[in-house]
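[1] Please find the sequence and the predicted model below.
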Amino acid sequence: MHTTGEPTRIIVSGYPSLSGTLLEQLAQAKAEHDHIRKRLMLEPAGHADMYGAILLPKTELTRSGDAHIGVLFTHSEGYSTMCGHATIALGRFLVDTHDLDVFPRRNEIKYDRDTKTAEVNLHCPCGLVRVTVPMTSDLGCSDPSRPVSFISVPSFATGHNIKVNIPLEDRWPELQNRDSLTVSFCYGGAFTCLVSVEELGFGSSGLRLPVPHDSLNRATRILKGVINQDPIYQKYMTHPEHQHVGFLYTLMVVDKSTGRVSSGCEGAETGLCYFADQQVDRSPTGSSVAARVAYAYANGELKIDQSWTYHSLVSNAANGRGRFVGTLMEEAPELYDQDIMLACPVRVRIEGYAYYVGLYTFVVESADPYGHSGFLFNRL
């Protein structure tokens, strides 16, 4: 499937069984079966920007009845703690499949006949995510003409206008004579660093097409490396309950001057997301939408029940089609930690559209020197 052009390769059969809690299954997948992730994400079966989902029928939250199914999110470098675009795609897929071998608790899904929607509770590595999927009038299958939405885990801001010093040998030309820039940090299932396109030195061109991809890739790679290598910034990637999410996953370049405003929204902005090992998200990035809404709330820019439109380069190129909408739903005071957060955490609803593109069967021949673990051409 794809969400605003960003792929989600959903593994429906053939993956080995995992056991234990969701995080224990994640550790087992890394230790024993990571070659399968590489086969499906990397070349020749995939590419540097491929994304995937491994379904987990049994987790501690499916056993307790809180979740219908669990998931591991995969990419070319490894695994994600949260993924909004894949959650939107999985919402449609899970209500459309009736294969109980793939989705054993499929028949427990509840429907709202008034709104023509179905509710799916998805256990992600960051926690429980509640997905609302629009259905056709007869409730027979998902309705692609209406957006899927989900309520993310409590999201919060951790740093505002934080100065980052760039070593002389690492400075990119667009910085000109500056030796530092300012960024902000927030969390929406994964930690995101926000930096404006102007701070990076690309204010004249912004994120209007055509975008200087090579130069932006270089600048963001350097900036993310500086942040990850200096322990002074680690405090901005701290979660009060989950240590396993405590790292910088996403660097989001933001252009608040670009993007069409959707109906019912207060405004719009565009982001260019670099995640994992410089993968570029084609979608507006759901986890970062949750994080950006929480950051806007902490700064007094958004209030409860207000919405904002978030675009990617792809949605802008399609006249706004494929945008995500983030809505500030409510505070989550039970998670509030004043030593970590700039304001009370919030729950955010994110909505977007996902579509099917195909059904594949992958094989590996024993004589194939590239089939076992794959490769990336730009990393040879």
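    All right, it came through fine.
[2] Could you use CA atoms for every contact and neighbour count after this?
    OK.
[3] quick one, helices of this structure?
    22-32, 34-41, 60-64, 84-96, 213-229, 286-298, 313-317 (DSSP state H).
[4] and those helices as a markdown table, adding distance to N165 and mean neighbour count?
    As requested, the helices of the chain are exported to a markdown table (distance: least, Cα to Cα, whole Å; neighbours: other Cα atoms under 10 Å):
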| stretch | distance to N165 | mean neighbour count |
| --- | --- | --- |
| helix 22-32 | 34 | 17 |
| helix 34-41 | 34 | 22 |
| helix 60-64 | 43 | 15 |
| helix 84-96 | 31 | 25 |
| helix 213-229 | 8 | 16 |
| helix 286-298 | 22 | 28 |
| helix 313-317 | 28 | 20 |
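[5] of all the ones you listed, which lies closest to M135?
    With Cα to Cα as the criterion, M135 lies closest to helix 84-96 of these, at 8.7 Å.
[6] circling back to that earlier point, closest to P345 out of the helices of the chain?
    Per Cα to Cα, nearest to P345 of the helices of the chain: helix 286-298, 6.9 Å.
[7] distance of G374 from L72?
    Per Cα to Cα, to the nearest Å, G374 is found 20 Å from L72.
[8] I figured G206 was touching S196, is that so?
    No. Taking contacts as Cα atoms under 8 Å, G206 lies outside contact range of S196: 9.2 Å.
[9] Touching both of those two, which residues are there?
    Common contact partners of G206 and S196 (Cα atoms under 8 Å, 6 or more residues apart in numbering): D255.
[10] which helices and strands sit right next to the strand ranked longest in the chain?
    For the chain, the longest strand by residue count, based on DSSP state E, is strand 156-165. With contacts defined as 3 or more Cα pairs under 8 Å, 6 or more residues apart in numbering; DSSP states H and E, strand 156-165 has these neighbours: strand 180-187, helix 286-298.
[11] dropping in the other structure now:
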Amino acid sequence: MIFKNLNWKPPKEWKVIKTIELQTGGEPLRVFTEGLPEIRGGTILEKRRYFRDNYVYIRTGLLWEPRGHADMYGAVITEPTTPDGDFGAFFLHNEGYSTMCGHGIIALTKLVLDTGFIKKEGKNPVLKIDAPPGQITAIGHRKEGIVSSVSFINVPSFVLMQNQMLEVNGIGRINFDIAFGGAFYAICEAMELGLNLDKNDFSKIIDYGKRIKNAVAGNFNVRHPFEEDLSFLYGIIFIDNPYDYNNHSRNVCVFADGEVDRSATGSGVSARAAIHFSKGELKQGEKITIESILGTTMDVEIVELTQYDQYQAVIPKVTGMASIIGQNQYYFDPEDPLKEGFILR
């Protein structure tokens, strides 16, 4: 091997950040494990705000090119911010920060249990994860000591608006609902828009998602009842019939700056559960399986009903699977003119 005697190390003045890479249903998660500066704050939202205000170069440098790409997704693990929390986490994407990330919760649960970062005994160990919308309970389902799937109990999910219409430039009139599943989504029928939810319409899905997101956000007031930091439209979800008729349906989420979720979107299927419940299409205790653009799946089940401020809300349980796919270390050379990254979308 040409490089078998390579002993080079970066100069001391270079920043080095180490990561572990995972995927959930095809959606990447880059977890920053070593090399981060101090992240101050007493709550996860405060820590996320501090990171946003002080370390933007880390987000762009590790998620954008040349170290990442336009659809890369990241996570920062912190110490817990609640008395019974196991750890805290917040999530990053090409445009900024997520309010909730189901695929990230699934991947982080796999990561901390399989690596022994957090030691829990039994076949179904339970984790308490302090996340931006509140504490998430996650359960790792082990087979022969390895986590083969993960379920998490999400925050109260509710319908904000139903049966809305809007004229969107370049598309025409759209019909949509808005629901919260840890983040707010506008949810549209793909068939009404002439969209195929597969790779053949990938560019069109991005284009329509960005147009609709900008139009809805500009014309509708999306407000969380308690948290200002959660009060914005996070993404657009297009839904259609499944390609595998053993499943309930297929959906594709477009979020941030035209980022497409490869998974079925854990917070998105939670928002959908709230909508289906409000329409009498899903009852407490019933489970549905939803496909992604790749055909990978997540299950969602309503495990509880609750009142959330003025909203009738559901508590969803989402189940999916993740894989650990690599480890990396990234260098920030102070003289590199592109050290903070760039994005081409």
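    All right, it came through fine. None of these values were measured; they are calculated from a predicted model.
[12] Residue range in structure 2 corresponding to the longest strand of structure 1, please.
    Strand 156-165 of structure 1 corresponds to residues 158-167 in structure 2, going by TM-score structural alignment.
[13] and D49 of structure 1, what pairs with it in structure 2?
    D49 of structure 1 maps onto D71 in structure 2, by TM-score structural alignment.
[14] Tell me who's in contact with that match.
    D71 of structure 2 sits next to 93-94, 259-261 when contact means Cα under 8 Å, 6+ apart.
[15] closest one to V245 of structure 1 among the helices and strands packed on strand 156-165 of structure 1?
    Using Cα to Cα, the nearest of these to V245 of structure 1 is strand 180-187, at 9.5 Å.
[16] If I take that closest one and helix 286-298, what angle do their directions form?
    Calculated by axes from the mean of the first three to the mean of the last three Cα atoms, to 10 degrees, strand 180-187 of structure 1 forms an angle of 100 degrees with helix 286-298.
[17] ok, the counterpart of T361 of structure 1 in structure 2 - how many residues close by?
    Counting by TM-score structural alignment, T361 of structure 1 corresponds to Q329 in structure 2. By other Cα atoms under 10 Å, the residues close to Q329 of structure 2 number 13.
[18] Kindly provide the distance from the closest residue in space to V348 of structure 1 that isn't next to it in sequence to S315 of structure 1.
    Nearest in space to V348 of structure 1, with sequence neighbours left out and distances taken as Cα to Cα, 6 or more residues apart in numbering, is L328 at 4.9 Å. Distance from L328 of structure 1 to S315 of structure 1, counting by Cα to Cα: 22 Å.
[19] Could I get the contacting residues of the closest residue in space to G68 of structure 2 that isn't next to it in sequence?
    Spatial nearest neighbour of G68 of structure 2, excluding adjacent residues (Cα to Cα, 6+ apart): L62 at 6.1 Å. Contact analysis of L62 of structure 2 by Cα under 8 Å, 6+ apart lists 68, 330, 341.
[20] Closest to C253 of structure 2 out of those?
    Closest approach between the contacts of L62 of structure 2 and C253 of structure 2, by Cα to Cα: G68, at 20.0 Å.
[21] all strands of the stretch 51-200 of structure 1, in order?
    Assigned by DSSP state E, counting those that start in this stretch, the stretch 51-200 of structure 1 shows strands spanning 51-56, 69-75, 79-80, 110-112, 117-124, 127-134, 148-151, 156-165, 180-187, 191-196.
[22] before we move on, the earlier item: neighbours around the closest residue in space to the match of T361 of structure 1 that isn't next to it in sequence, how many?
    Excluding its sequence neighbours, the residue lying closest to Q329 of structure 2 (Cα to Cα, 6+ apart) is K18, at 4.1 Å. For K18 of structure 2, the count of nearby residues is 16 (other Cα under 10 Å).
[23] Next: N107 of structure 1.
    11.
[24] how near is it to A118 of structure 1?
    In terms of Cα to Cα, N107 of structure 1 sits 11 Å off from A118 of structure 1.
[25] What of G271 of structure 1?
    30 Å.
[26] More neighbours: which of these two?
    Taking neighbours as other Cα under 10 Å, G271 of structure 1 and A118 compare with G271 leading, 28 against 22.
[27] Excluding chain neighbours, give the residue nearest to the counterpart of that one in structure 2 in space.
    Under the alignment by TM-score structural alignment, G271 of structure 1 pairs with N251 in structure 2. Closest residue to N251 of structure 2 apart from its sequence neighbours, by Cα to Cα, 6+ apart: I239 at 4.3 Å.
[28] Please pull up the equivalent of that neighbour in structure 1.
    In structure 1, I239 of structure 2 lands on V254 (TM-score structural alignment).
[29] what residues are up against its match?
    Here V254 of structure 1 is in contact with 194-197, 269-272 (Cα under 8 Å, 6+ apart).
[30] Would you enumerate the residues in contact with the residue in structure 1 sticking out farthest from the centre?
    Most distant from the centre of structure 1: A367, at 36.2 Å, with distances by Cα atoms, centre = their mean. Contact analysis of A367 of structure 1 by Cα under 8 Å, 6+ apart lists nothing.
[31] next one: I206 of structure 2
    Applying Cα under 8 Å, 6+ apart, the residues near I206 of structure 2 are 254, 258-260.
[32] Which position in structure 1 pairs with it?
    Per TM-score structural alignment, I206 of structure 2 is aligned with N217.
[33] Quick check: that match vs T21 of structure 1, distance?
    37 Å.
[34] Now do the same contact list for the alignment partner in structure 1 of A313 of structure 2.
    Taking TM-score structural alignment, the alignment pairs A313 of structure 2 with P345 from structure 1. Residues near P345 of structure 1 by Cα under 8 Å, 6+ apart: 154-157, 294, 331-333, 335-336.
[35] Of these, which ones are shared with structure 2?
    Checked against structure 2 using both residues aligned by TM-score structural alignment, their matches' Cα atoms under 8 Å, the contacts of P345 of structure 1 keep these contacts: 154-157, 294, 331-333, 335.
[36] Please report how far the nearest residue to V357 of structure 1 once chain neighbours are set aside lies from L272 of structure 1.
    Excluding the flanking residues, the one nearest V357 of structure 1 by Cα to Cα, 6+ apart is M1, at 5.3 Å. Plainly put, M1 of structure 1 is 21 Å away from L272 of structure 1 if you go by Cα to Cα.
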